[in-house]
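Colleague: predicted model and sequence below, questions to follow.
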Amino acid sequence: MVTRWFCQWSNMASSSRGIQLGSAWVQRKVKLRPQHRGIHLVTDEVLKELPELRQFSVGLLHVQILHTSASLALNENWDPYVRDDMEMMLNKIVPEGIWLCEHRNDAGPRKIVATVNGCLRDGRTPVSPMSPMASTSS
């Protein structure tokens, strides 16, 4: 199962002039369902697992993936072929079954961590159907 960490930080309280005061943060560990190799939209699954986002009116969302054979990307998605194009290029760059690391027994390359930073607006990521979060699995 792919494990991801999600951290939020936000100003929460408002003054009478609408100026944001104070701060709070939430850190959650979320497990998403396993996926086969490919590009997968995960925005809805991520938001479903983070009901705390609703308490933030504005903030910054940090999304980190700790799995060694997966990555995160934030892309435009208005064209249904965007994921196909990304997958085609990634398969050319990193063909399945080819090990591109010189030191197979060195754990260093497997410790790579991917992070996506995004904004929060009205308790949700301003990610729309036009720009969802995508996860790649190998």
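Modeller: Here it is on my side, so go on.
Colleague: only C-alpha atoms for contact and neighbour calcs from this point on.
Modeller: Fine.
Colleague: for the chain, what spans make up the helices?
Modeller: 43-48, 82-93 (DSSP state H).
Colleague: now for the longest one, which elements pack on it?
Modeller: Right, helix 82-93. strand 38-41 (3 or more CA pairs under 8 Å, 6 or more residues apart in numbering; DSSP states H and E).
Colleague: what's the closest of the helices of the chain to residue 134?
Modeller: helix 43-48 (7.2 Å; CA to CA).
Colleague: which residues are contacting the closest one?
Modeller: For helix 43-48, the external contacting residues (CA atoms under 8 Å, 6 or more residues apart in numbering) are 30, 32, 53, 124, 127, 132-134.
Colleague: second structure follows, compare the two:
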Amino acid sequence: MKIFQQQIQIPRKKRGFHLITPLILAAIPTISELRSGMCQLFIQHSSASLTINENADPTVREDFETFFNKAVPENDPDYLHDYEGPDDMPAHLKASILGSSVLIPIHQGQLALGTWQGIYLCEHRDRATPRNLIITVWGE
């Protein structure tokens, strides 16, 4: 079994859902050495998240943002944690709902994503910082 690990930093993105599949693939060229295996992506932040969804129509990503803003509104008077502004606690909640990692099978040296699937960086902050991801690939 081979194991590869790479840390990357994604430059600051505006709030929203961003397709990052090309950045991930560029960071792990060694994936082509594996017939089968797994790729795990982990984001080292509590106010941004990762998910897999539609990669073709950008309105899907806009609709994700709309949904999460309605489901987890800002300025809720019941939130206690607001040290960094009205998007602070909602960003943490959204990140917990979506999650901090995704696991993708590797098949014949490629990520086994479906035809219409892509990897999203979900940025939940208005004033985001660059985001660190750990990519771990293993298989044979």
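Modeller: Sure thing, it's come through. Please read all numbers here as calculations on a predicted model, not as lab measurements.
Colleague: TM value for the aligned chains?
Modeller: Laid over one another, the chains give 0.68 as their TM-score (TM-score structural alignment, normalised by the length of the first structure), with 113 aligned residues with a CA RMSD of 2.8 Å.
Colleague: out of the helices of the first structure, which is closest to residue 6 of the first structure?
Modeller: For residue 6 of the first structure, the closest of the helices of the first structure is helix 43-48, at 8.9 Å, according to CA to CA.
Colleague: residue range for that closest one in the second structure?
Modeller: Under TM-score structural alignment, helix 43-48 of the first structure corresponds to residues 21-26 of the second structure.
Colleague: who's in contact with the residue nearest in space to the middle of the second structure?
Modeller: Nearest to the geometric centre of the second structure sits residue 50, at 2.2 Å (CA atoms, centre = their mean). Residues in contact with residue 50 of the second structure (CA under 8 Å, 6+ apart) are 42-43, 98-102, 119-122.
Colleague: quick revisit: any buried residues in the match of helix 43-48 of the first structure, and which?
Modeller: Within stretch 21-26 of the second structure, the residues that count as buried by 16 or more other CA atoms under 10 Å are 21, 24.
Colleague: returning to that earlier point: show me which of the contacts of helix 43-48 of the first structure are buried.
Modeller: 30, 53, 124, 127, 132-134.
Colleague: okay, and which of the residues you listed map to strands?
Modeller: 30, 133-134 (DSSP state E).
Colleague: could I get those as JSON lines with distance to residue 79 of the first structure?
Modeller: What follows is those, written out as JSON lines (distance: CA to CA, whole Å):
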{"residue": "30", "distance to residue 79 of the first structure": "29"}
{"residue": "133", "distance to residue 79 of the first structure": "15"}
{"residue": "134", "distance to residue 79 of the first structure": "14"}
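Colleague: just the residues you listed now: which is nearest residue 84 of the first structure?
Modeller: residue 134 (12.2 Å).
Colleague: mind telling me what that closest one corresponds to in the second structure?
Modeller: Using TM-score structural alignment, residue 134 of the first structure pairs with residue 120 in the second structure.
Colleague: spatially nearest residue to that match, not counting backbone neighbours?
Modeller: Take residue 120 of the second structure and drop its neighbours on the chain: the residue closest to it by CA to CA, 6 or more residues apart in numbering is residue 19, 4.6 Å away.
Colleague: great, nothing more from me.
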